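>>> I would like the atomic coordinates for the input below:
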Amino acid sequence: MSETSGHDVGGGDAAEEVRVLEARVTELEIKASFAEDLVDHLNAQVAKQQEQIDALVREVMQLRRQVPEGRGDAAGALRDELPPHY
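Reported below is the predicted structural model:
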């Protein structure tokens, strides 16, 4: 008797092994299909996030252009101002 992965291949056992292997292949095909769907979903998500990042970069660049260049350190200038109650 020949053995393949711990199962006897002789007689009626061969038909059972074929059924088991077919079930395993079907299960793997289902898992592969779900994995493919997940990859497609994640790809779409990454593309959407990249669009958002690009939009935010454009917005930051636009805001930087609006800040007058002669002001220097804007945070430092605000620190040096006296509060309104003085």
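>>> Going by C-alpha atoms from here, please, whenever you check contacts or count neighbours.
Noted.
>>> starting at the chain centroid, how far to the longest helix seen in the chain?
For the chain, the helix with the greatest residue count under DSSP state H is helix 12-66. When distances are taken as CA atoms, centre = their mean, to the nearest Å, helix 12-66 is centred 8 Å away from the chain's centroid.
>>> Quick check: residue 34 vs residue 64, distance?
To residue 64, residue 34 is 45 Å away according to CA to CA, to the nearest Å.
>>> here's the other one to compare against:
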Amino acid sequence: MTQELEMRITELETRQAFQDDTLQALNDVVVEQGRVIERLQMQVAELIKRYEEVVGQYGDAGEEAPPPHY
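The predicted model follows:
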């Protein structure tokens, strides 16, 4: 092989190594974001459940009688 060809192959191998590292870092971020989204979805579901319990106990604000001065 010529020296020029060896340099090109080395350059391509170096780029591939950096791209592999970048892909792994991006994958780690995506996995962590998936965990965060799942945790947030569970929290929202819990808040909705609590809200429905409170509404059930105290009634919906729209169902309240108008104040006496009406």
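>>> How much space separates residue 27 of structure 2 from residue 10 of structure 2?
Between residue 27 of structure 2 and residue 10 of structure 2 the distance, using CA to CA, works out to 26 Å.
>>> Let me know the secondary structure of residue 66 of structure 2.
coil (DSSP: H, G, I helix; E, B strand; the rest coil).
>>> looking at the alignment, what does residue 47 of structure 1 pair up with in structure 2?
With the correspondence set by TM-score structural alignment, residue 47 of structure 1 lines up against residue 31 in structure 2.
>>> just residue 37 of structure 1 next, same as before
Structural alignment places residue 37 of structure 1 opposite residue 21 in structure 2 (criterion: TM-score structural alignment).
>>> again with residue 28 of structure 1
Residue correspondence to structure 2 (TM-score structural alignment): residue 28 of structure 1 is matched to residue 12.
>>> same question, residue 65 of structure 1
Under the alignment by TM-score structural alignment, residue 65 of structure 1 pairs with residue 49 in structure 2.
>>> what's the neighbour count on that match?
Residue 49 of structure 2 is flanked by 12 other residues according to other CA atoms under 10 Å.
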